[in-house]
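Participant: with the input below, show me the fold.
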Amino acid sequence: MGFVSAFLLIVMTVIFPPLGVFAVAGCGMDLLINIVLTILGYLPGHLHAFYLEWVYYERKEQSMAGRLMERPAPFVFSERVQGTSYGTIRGDPV
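Facilitator: Prediction:
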């Protein structure tokens, strides 16, 4: 993602954390957890949302560099955020 889209994602997350989580993780367990955390308090919802976004961008960058992550990130349930849906990395032909 470019700078503008990352900036817009951060602005969405500051205004309403579940919207940022939905943009990164889609509709699933991470979104439900973030909605509950936001209802319980605005700060926990922000912390969870920014953690998911950080993991998403970090894993995407690692994947683009050709490095695979050995372990899944803790407390992340979305395959999009974990980095398993960025596509496959092809090896050199034999």
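
Participant: C-alpha from now on. contacts and neighbour counts both.
Facilitator: Fine.

Participant: how about the helices in this structure?
Facilitator: In the chain, the helices defined using DSSP state H lie at 3-15, 17-25, 29-40, 42-64, 79-82.

Participant: for the comparison step, fold the sequence that follows:
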Amino acid sequence: MGAASAILLVLITILLPPLGVYAVAGCGADLFINICLTILGYFPGHIHAFYLEYVYYDRREMNKAGRFSASRAPGIYSERVQNGGTMGYGTIVQPTH
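Facilitator: Predicted coordinates for the structure are as follows:
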């Protein structure tokens, strides 16, 4: 299921980058930045969208393996993307090594 959703997200992002960003990051600063980049040129919007998706899926896989990234990815303002879609629970403390 995870691979199929990733492929579908890539296809959506190829057609309309802000829609792919919205699917990953939600409505926020990252979506606004991507809309502006897409208006300025189609390829900058793609680069930003694929960067967000790469960080999202990379962090998601790291979380599944039990490794948590202590550093923030540069240029990403969405906590959902920074955490790989797992917002965590109040009782779980993420290690900082």
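
Participant: what lines up against residue 78 of the second structure once you look at the first structure?
Facilitator: Under the alignment (TM-score structural alignment), residue 78 of the second structure pairs with residue 78 of the first structure.

Participant: that older thread, which of the helices of the first structure is buried the deepest?
Facilitator: Stretch with highest mean neighbour count among the helices of the first structure: helix 17-25 (a mean of 23; mean count of other Cα atoms under 10 Å).

Participant: quick one: closest of the helices of the first structure to residue 88 of the first structure.
Facilitator: Closest approach to residue 88 of the first structure among the helices of the first structure is made by helix 42-64 (9.2 Å; Cα to Cα).

Participant: just want the angle from that closest one to helix 3-15.
Facilitator: Using axes from the mean of the first three to the mean of the last three Cα atoms, to 10 degrees, the direction of helix 42-64 of the first structure lies 160 degrees away from that of helix 3-15.

Participant: need the helices of the first structure in JSON lines (columns: distance to residue 89 of the first structure).
Facilitator: Below are these laid out as JSON lines (distance: least, Cα to Cα, whole Å):
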{"stretch": "helix 3-15", "distance to residue 89 of the first structure": "24"}
{"stretch": "helix 17-25", "distance to residue 89 of the first structure": "21"}
{"stretch": "helix 29-40", "distance to residue 89 of the first structure": "26"}
{"stretch": "helix 42-64", "distance to residue 89 of the first structure": "8"}
{"stretch": "helix 79-82", "distance to residue 89 of the first structure": "15"}
